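Peer 1: let me see the structure of the following:
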Amino acid sequence: MGKSTKKQPPTTPANISHSQGDLTRFLDKKSKQANTSEESKMADAMRRSPSPAGSTASGYSTTSLPQDLRSLFANLPTKADLNAVAQTIQEAHKADIADLRKDLQAIGDAQAQLEVRLEKAETVCNTVFDRVNDHHRYLYLIKKQMEELDNRGRRNNLRIRGIPESVTQAELRTTVCAIFNTILGKAITEPLELDRDVAIFPDLAWLTLQQRRALKPLTTTLREKEIAYRWTFPFALIASKNNRQFSLKEPAELESFCKALDLPDIKLNDWTDLAYNGDLLDQLCTDYWIPAHQRASRGHRSHTATPRSNME
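Peer 2: The predicted structure is shown next:
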């Protein structure tokens, strides 16, 4: 009598698996997310905590590394090896620096000897130049003496230019008398008598005439400055200014002569060539370098005192 109950049919595993299969897509997603979060947490923990000895950052042991990589690490140079290489390089550099120092010493000694020889050669050359210049002056003085003797022998001579070559030596006296009588306004055959003042210029030597011609630029300047001058014998030019006389006898005195008379610089190259056969020789000047022995006495660094290396 009671209520009749209707029995439910028993569930079969197939039905259970079917229902689980329907839920798997939801459950797997959650489980995957949980697994992913757990792995990320483990990775963060491993990054924060140091790796134990014998393991890598990924957690794998170094014993699992390949054999060739371990041998490569074992063959890396140590600190002792690097120190040995540095010591070898330092010793090689010391040897090279020692050789360079010897070469510099040899070059310095050779330069010092060369400077001493050059100084001696300079002294000898200057002495030779002085003697050559003196010889030029002596030759000029000799030429002046010969010029003076020539002028003395010509003082009583009268030079008549323009007589044709057709006049013979026998007819020369008659021809000269005729010329002088014509100048004096007398008959040609009348005896020659100089009864009035006649300006007769002396017959000068060839060197005297050439020197006066070479000094023409100077005499022209003197006339422009209204400075009186005159020629003397032996050859010289004497100028007067402010009651003082200044003489010019050779080209070497030209500069001082012009300064004394307040004249501009005048170059008389023709006179220099005529008197000295060219310009006088100038002495050698080597003031731009200091000999080795003078450098040592003045406190300069000598060749032997080469800079020392810090590697010693």
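Peer 1: for the rest of this, base every contact and every neighbour count on C-alpha atoms.
Peer 2: Fine.
Peer 1: can you list the helices and strands that whichever helix in the chain runs longest packs against?
Peer 2: Longest helix in the chain, counting residues (DSSP state H): helix 79-153. When contacts are defined as 3 or more C-alpha pairs under 8 Å, 6 or more residues apart in numbering; DSSP states H and E, helix 79-153 packs onto helix 269-276, helix 292-297.
Peer 1: let's see that with 6 Å instead.
Peer 2: The criterion is 3 or more C-alpha pairs under 6 Å, 6 or more residues apart in numbering; DSSP states H and E, and there are no helices or strands that helix 79-153 contacts.
Peer 1: off-centre distance for stretch 153-169?
Peer 2: 64 Å (C-alpha atoms, centre = their mean, to the nearest Å).
Peer 1: neighbours of residue 138, just the number please.
Peer 2: 13 (other C-alpha atoms under 10 Å).
Peer 1: distance of it from residue 206?
Peer 2: Distance from residue 138 to residue 206, counting by C-alpha to C-alpha, to the nearest Å: 19 Å.
Peer 1: what does residue 228 give?
Peer 2: The value you get for residue 228 to residue 206, if C-alpha to C-alpha is used, is 25 Å.
Peer 1: likewise for residue 47?
Peer 2: 120 Å.
Peer 1: what ranges does the stretch 201-312 of the chain have for its strands?
Peer 2: Using DSSP state E, counting those that start in this stretch, the strands found in the stretch 201-312 of the chain span residues 228-232, 236-241, 244-248.
Peer 1: which other helices and strands contact the second one?
Peer 2: Right, the one you point to is strand 236-241. Short answer (3+ C-alpha pairs under 6 Å, 6+ apart): strand 236-241 packs on strand 228-232, strand 244-248.
Peer 1: here's the other one to compare against:
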Amino acid sequence: MDEFLATPHGLRNSGEAGASAPDSPGSSIAGSARDSCTPGTLSQISADLAAISASMMTRKDKGKMVTELSAIIREEIAAVRTDLTALEQRVDVLEVERLQTQQHRQASELATTRQGNILLDLRRQVEDLDNRGRRNNIRIRGLPESEDEVPQEILTGLFAQILGDAAPGDFGIERAHRALRAPRRDGLPRDMICALLSFPLKESIMRAARSQQHITYMEAQISLYQDLSTITLDARRALRPLTRALQERRIPYKWGFPFSLQARVGNVWHIIRWPNDVPRFLRSANLPTITVPNWILEQPPARATGPTEVAHNIHLEPGPPRHRGGPIGPEE
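Peer 2: The predicted structure follows:
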């Protein structure tokens, strides 16, 4: 292009064109282009074009770049596959460990359940043995308390009054003492507990006490109860709302040993031995929903200042509820 513009023929043609149309619009544009397109400017443009052409990638360069990118991608994919394989192995190990843990947990729950059942059976046996050891015991409530008292003499006079003409010459009191606790703050006397050598004599005294409406001795109202274990007393306290409902509906009930509550509805006896028997018992007796604490799992209620034990009462025939603190003990 430079050679063409530099030749006299090109200049001549340009001059001739300009001379042939001096007044045409194109002549001024051509003159301006001729003035701006100096040899230096054209050289710069050529150099720029050459640089752009040199910087452009060839097919060989593109193929090399694609090859390098492919190699990098293959390496990255191989690394990802390696990581996935390691993760898969770890997941397999975790799955095996989870299965083993689940099996151990199930075995532990089964063992815990078995041990709980064994402990409940042992508790029931201990409770029964404790109550059997108290079979000859009588708990007397209401006897005035003094420091110089002689329990055997007091109880001999009381039992003789209860039995009357059927009283033997010797009651065979093996031991007698006040309840093993500090004196009550309200000033009421502590219960007196005695153990008789003869079980039939003890039953005779209890039957005679039940047959009497009131027992007064030493100018005090006296009540006689069967001595019971603490476990049994806690269970009876827990079932007190239920026994009150039975009394209100005149449904006969009785206590059994080992511990149970038995109620007769129609000609069928329904029994409670464990806390989970309560819902079925309520449905069978047509009783409303009654909240009964779990006397095995829950903490037993705090005891009052004085004892609140109950007698081993047997209610076989319906009748009006007996007054609290009578000869056969407070109502449950």
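Peer 1: and for the closest residue to residue 134 of structure 2 other than its chain neighbours, the neighbour number?
Peer 2: Sequence neighbours aside, residue 227 is the residue nearest to residue 134 of structure 2 in space, at 6.1 Å (criterion: C-alpha to C-alpha, 6 or more residues apart in numbering). Residues contacting residue 227 of structure 2 under the criterion other C-alpha under 10 Å number 23.
Peer 1: any idea what residue 227 of structure 2 aligns with in structure 1?
Peer 2: Alignment note: residue 227 of structure 2 maps to residue 203 in structure 1; criterion TM-score structural alignment.
Peer 1: mind checking how far the counterpart of residue 108 of structure 2 in structure 1 is from residue 69 of structure 1?
Peer 2: Using TM-score structural alignment, the equivalent of residue 108 of structure 2 in structure 1 is residue 128. Per C-alpha to C-alpha, residue 128 of structure 1 is found 86 Å from residue 69 of structure 1.
Peer 1: so those two - more neighbours on which side?
Peer 2: Ranked by neighbour count (other C-alpha under 10 Å), residue 128 of structure 1 and residue 69 place residue 128 first, with 14 against 10.
Peer 1: okay, now residue 219 of structure 1: neighbour count?
Peer 2: Around residue 219 of structure 1 there are 19 residues (other C-alpha under 10 Å).
Peer 1: what's the distance between the closest residue to it other than its chain neighbours and residue 261 of structure 1?
Peer 2: The shortest distance from residue 219 of structure 1 to any non-neighbouring residue, by C-alpha to C-alpha, 6+ apart, is to residue 229 (8.0 Å). In this view, residue 229 of structure 1 and residue 261 of structure 1 are 12 Å apart by C-alpha to C-alpha.
Peer 1: what does residue 82 of structure 1 give?
Peer 2: Taking C-alpha to C-alpha, one finds residue 82 of structure 1 at 86 Å from residue 261 of structure 1.
Peer 1: run a quick neighbour tally on the aligned partner of residue 271 of structure 1 in structure 2.
Peer 2: Aligned by TM-score structural alignment, residue 271 of structure 1 pairs with residue 296 of structure 2. Residues within reach of residue 296 of structure 2, counting by other C-alpha under 10 Å, total 15.
Peer 1: likewise residue 217 of structure 2?
Peer 2: Going by other C-alpha under 10 Å, the residues that sit close to residue 217 of structure 2 add up to 16.
Peer 1: tell me which helix or strand the residue lying closest to it once chain neighbours are set aside sits in.
Peer 2: Spatially, and ignoring its direct neighbours in sequence, residue 217 of structure 2 is nearest to residue 158 (6.7 Å; C-alpha to C-alpha, 6+ apart). Secondary structure from DSSP states H and E places residue 158 of structure 2 in helix 151-163.
Peer 1: next one: that helix to chain centre, how far?
Peer 2: 53 Å.
Peer 1: quick one: name whatever helix or strand follows that helix.
Peer 2: In N-to-C order, the element after helix 151-163 of structure 2 by DSSP H and E is strand 173-178.
Peer 1: buried ones in that next one, by neighbour count?
Peer 2: 173, 176, 178 (16 or more other C-alpha atoms under 10 Å).
Peer 1: now do the contacts for the first one.
Peer 2: Think residue 173 of structure 2. Going by C-alpha atoms under 6 Å, 6 or more residues apart in numbering, residue 173 of structure 2 touches 195, 196.
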